[in-house]
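# using only what follows, build the 3D model:
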Amino acid sequence: MDLHWYLRTLEEVVIRVLSSSCSIQASRLEGLTGVWKLAAVGIRVSHWITYHGLALNVTTNLCLFKWMVPCGIHGHGHQVSIKGLVREGKLCIDHGTDLHHLDDASFIHITHKSLIEEFSQAFQLEYCYKNISAAMLYERKHSSLTK
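Prediction:
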């Protein structure tokens, strides 16, 4: 039960996602939490139950971010996105896929898939994906209301 380890591991997940999905070499800033300029990490803990949050700038419109001072820390406000770095001409390849021509939904899908894989590995979890139809959701909702 070490909250600093937990935060550093969440940061490591983001660093691995950026490296594995699009060859971006991200890093931490010593003494600060997050993967600066690309991701913010925050957690809430109550009775050793964590509620974690990750904000990863995948295709984010960052024009309003120039007016923000993240966590009150001056000098680190300029944010970037994965899509922005790719558009600037950085070499970004995902298993042979040219990311330069992907739409926003594809960028988000690739990043989401990589986040789940890296999170599962870092925290030694087994992730199982199951499609649920709208009819199944409707049935679950109504069966829970009648109990």
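# going forward, measure contacts and count neighbours with C-alpha atoms only.
Will do.
# separation between the spatially closest residue to residue 56 that is not a sequence neighbour and residue 19?
Here the nearest residue to residue 56 in space, its sequence neighbours aside, is residue 39; by C-alpha to C-alpha, 6 or more residues apart in numbering that works out to 4.3 Å. Distance from residue 39 to residue 19, counting by C-alpha to C-alpha, to the nearest Å: 13 Å.
# between these two, which is the more surrounded one?
residue 39 (21 against 17; other C-alpha atoms under 10 Å).
# would you confirm that that one contacts residue 82?
No: Residue 39 sits out of contact with residue 82 when judged by C-alpha atoms under 8 Å, with a separation of 10.0 Å.
# correct me, but residue 40 touches residue 54?
Yes: under the contact definition of C-alpha under 8 Å, residue 40 touches residue 54, with a separation of 5.9 Å.
# before we compare anything, build this one as well:
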Amino acid sequence: MNFFVVVKRDDGDLDVVTPPLDGTILPGVTRDSVLSLLAAHPAATSLPNLSNKMRLHTHERTITMSELVAWHQSGKLLECFVVGTAVVVTSVSRIGWEDKDIVLPEYKGAMGPVTSALHQRLVDIQEGRIEWQGWSVPCQ
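As a prediction, the model looks like this:
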């Protein structure tokens, strides 16, 4: 699985950060699909239930535990999620590290807005409800 974090920027946009493919992070279709969908919002597509005014800035770079703690303490850490073939996209609600316990915002048992939008869009593409950039091929 691949790990992503959603961080609120000072300008109101969101940064979506994931570690780079450095030999310990595995490449994958789901990871690539999520990065493509994030980059396309809102210019080429609108992710479900996200404002078209919302800008999502994707970054592939190392994420440190110190950064996660700092973002959490400042209230900027909005969501964490993992992606992979078996889970598609799913939320992470708690991260423990040393004596720190990062508990992410609760969405009343549901995924956060970015996580939910990505999950819904990927499943819609997989199940043929939405056509996106030739990812699906109809079978007769």
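# what's the TM between chain one and chain two?
These two chains, once laid on top of each other, score a TM-score of 0.32 by TM-score structural alignment, normalised by the length of structure 2; 86 aligned residues with a C-alpha RMSD of 5.3 Å.
# ok so, going back, who has more neighbours, residue 40 and residue 54 of structure 1?
Comparing residue 40 of structure 1 with residue 54 by neighbour count (other C-alpha under 10 Å), the higher total belongs to residue 40, at 19 against 14.
# list the helices and strands the helix ranked longest in structure 2 packs on?
When every helix of structure 2 is counted residue by residue (DSSP state H), the longest turns out to be helix 113-126. Packed against helix 113-126 of structure 2, as judged by 3 or more C-alpha pairs under 8 Å, 6 or more residues apart in numbering; DSSP states H and E, are the following elements: helix 29-40, strand 77-84, strand 88-91.
# now with 7 Å?
The elements that helix 113-126 of structure 2 packs onto, with contact taken as 3 or more C-alpha pairs under 7 Å, 6 or more residues apart in numbering; DSSP states H and E, are strand 88-91.
# buried set for the helix or strand just after the strand it packs on?
Next along the chain after strand 88-91 of structure 2, taking DSSP states H and E as the criterion, comes strand 94-97. Within strand 94-97 of structure 2, not a single residue qualifies as buried, counting by 16 or more other C-alpha atoms under 10 Å.
# give the other helices and strands that strand 94-97 of structure 2 contacts.
Secondary structure elements in contact with strand 94-97 of structure 2, counted by 3+ C-alpha pairs under 7 Å, 6+ apart, are strand 100-103.
# alright, I will stop here.
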